[in-house]
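> coords please:
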Amino acid sequence: MELPDFDVMLEMAKQDPEALEALRKSLVEKVIATADDRYKRKLKGLQFKIDMERQRARTPLATCLALSGMMHDSFYRLNDSLNEFRQLSLNADIESPTSAEGAVFQTGQNASYKCDVINLDMYRQSNEDVIEC
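All right, here's what the predicted structure looks like:
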């Protein structure tokens, strides 16, 4: 199902809000259905939270603010995780000045991945003469 033109949806909102809501639900279900199986449960849970916030809100503006708050909370958690990782990498005993070759990181369900950690500032300094187009 393709997203209709903005003007069409605006007219739907004015003339037939139930049809617009049905379209929204259909599109959300399609996105979740086409997602990778490992993400479907989490996406359904997130959509449930969104739907509950929409029900609790008394006005469209309150809905917008609540959902915006949810997004900001998610970005703050991501930022905290990235800062924590950065701090761990700064505190790590790194032999090479630009990388920690073969660092092993634990992720969900006890999986571990071997990767190189590169200090971005040092990488930029060592490549400042390189111009890429």
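> contacts, neighbours, all on C-alpha from now
Will do.
> Residue 115 falls within a strand, correct?
Yes - under DSSP: H, G, I helix; E, B strand; the rest coil, residue 115 sits within a strand.
> Also this sequence, please, to line up against the first:
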Amino acid sequence: MDTLPNFDDMAKMAKEDPEQFEQLRQQLIENAINQAHENMKPRLKAQQSHIDLVISRGKNPLHTTMLLRNELQRQLVRFAETLQHPYSQENAEITPISSHPKQSENTDKNSF
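Now for the predicted structure:
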């Protein structure tokens, strides 16, 4: 794809033709991964797979956005911890998403 549709066109596509929107999304992701260095492609594919798993848990667009926001926040905290303690064994472990505690609806409003 040479040019990306504008936001309004993409929002209309997502609402009126979600299959076409998903196809566009997947194509853009694939293009971005294919442009990456060969050493990064497996990590990018794994990260995208994880993102797709988070998205699949969403009940509606707002819920999906909140799940993605929470996941990004979790990863940023982990990244900060790794920067502060780069040789910690805890930072070397990868925790599968299925074992993360579910966030309650009474999440602290003052966090990120």
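> Name the nearest residue to residue 33 of structure 2, sequence neighbours excluded.
Nearest non-adjacent residue to residue 33 of structure 2, counting by Cα to Cα, 6 or more residues apart in numbering: residue 41, 6.0 Å away.
> again with residue 71 of structure 2
Here the residue nearest residue 71 of structure 2, using Cα to Cα, 6+ apart, is residue 54, at 8.0 Å.
> Which of the three states applies to that neighbour?
Criterion first, three-state DSSP; result for residue 54 of structure 2: helix.
> wait, doesn't it sit right on residue 65?
No - look at residue 54 of structure 2 against residue 65 with Cα atoms under 8 Å: they stay out of range, at 9.7 Å.
> between those two, who's got more neighbours?
Taking neighbours as other Cα atoms under 10 Å, residue 54 of structure 2 and residue 65 compare with residue 54 leading, 17 against 14.
> residue in structure 1 matching that one?
Applying TM-score structural alignment, one finds that residue 54 of structure 2 aligns to residue 53 in structure 1.
> OK, contacts around its match?
63, 66, 67 (Cα atoms under 8 Å, 6 or more residues apart in numbering).
> could you redo the residues you listed as TSV and give each row secondary structure, distance to residue 73 of structure 1 and neighbour count?
What follows is those, written out as TSV (DSSP: H, G, I helix; E, B strand; the rest coil; distance: Cα to Cα, whole Å; neighbours: other Cα atoms under 10 Å):
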residue	secondary structure	distance to residue 73 of structure 1	neighbour count
63	helix	15	18
66	helix	11	17
67	helix	10	18
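> Compare those with structure 2 and list the overlap.
Of these, the ones still in contact in structure 2 (both residues aligned by TM-score structural alignment, their matches' Cα atoms under 8 Å) are 63, 66, 67.
> Distance to residue 78 of structure 1 added to these, as a markdown table?
Below are these laid out as a markdown table (distance: Cα to Cα, whole Å):
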| residue | distance to residue 78 of structure 1 |
| --- | --- |
| 63 | 23 |
| 66 | 19 |
| 67 | 17 |
